[in-house]
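Undergrad: Below is the structure, and that's it, no one-letter string:
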């Protein structure tokens, strides 16, 4: 089974650490990162899709994808 996550957060070191953590847990990049600017808060936000193949499980909408 392949699972998908879209990591998001402010464009800062903590976002990079979240992506790095996911990669070190077996997730793979699944496309280009995205950027969006929030004018109200004057903040840049990042997004990065990641995927992971999980063996021996079936998809269940209640599963916590980050724990796979």
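TA: The structure has been received and is ready for your questions. Everything numeric here is computed off the predicted structure, so don't read it as measured data. Numbering: from 1, shown residues only.
Undergrad: Please make it C-alpha for all contacts and neighbour counts, starting now.
TA: Will do.
Undergrad: need the contact list for residue 32.
TA: Residues counted as contacts of residue 32 (Cα atoms under 8 Å, 6 or more residues apart in numbering) are 48, 49.
Undergrad: try this one next to it:
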């Protein structure tokens, strides 16, 4: 089964650490990162899609993807 997640966060070191953590759990970058301005909070936001192949598990909408 292939899993997909879209990570988001502020444009600071915490976002880089979030992406680094999932890469070290076996996830892979999927596509280009995104970057945009949040007018409500007046901050820049980042986003990055990641995917991971997991064998022996069937997809269930109730699963917590962050646990893989």
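TA: Thanks, I have it. Since this is a predicted model, take the numbers as computed values, not measurements.
Undergrad: so where do the helices sit in structure 2?
TA: 13-23 (DSSP state H).
Undergrad: Need the contact partners of the top strand by length along structure 1.
TA: As assigned by DSSP state E, the longest strand anywhere in structure 1 is strand 43-53. If you take Cα under 8 Å, 6+ apart as the criterion, strand 43-53 of structure 1 is touched by 1-11, 15, 19, 26-38.
Undergrad: Can you say which of these are buried?
TA: Buried subset of the contacts of strand 43-53 of structure 1 (neighbour count, 16 or more other Cα atoms under 10 Å): 4, 5, 7, 8, 10, 11, 15, 19, 27, 28, 29.
Undergrad: tell me, how many neighbours does the spatially closest residue to the first one that is not a sequence neighbour end up with?
TA: In space, and not counting its chain neighbours, residue 4 of structure 1 is closest to residue 51: 4.5 Å by Cα to Cα, 6 or more residues apart in numbering. Burial of residue 51 of structure 1, expressed as a neighbour count using other Cα atoms under 10 Å, amounts to 19.
Undergrad: what does the one 3 residues further on give?
TA: Burial of residue 54 of structure 1, expressed as a neighbour count using other Cα under 10 Å, amounts to 14.
Undergrad: Identify the residue of structure 2 aligned to it.
TA: In structure 2, the residue equivalent to residue 54 of structure 1 is residue 54, according to TM-score structural alignment.
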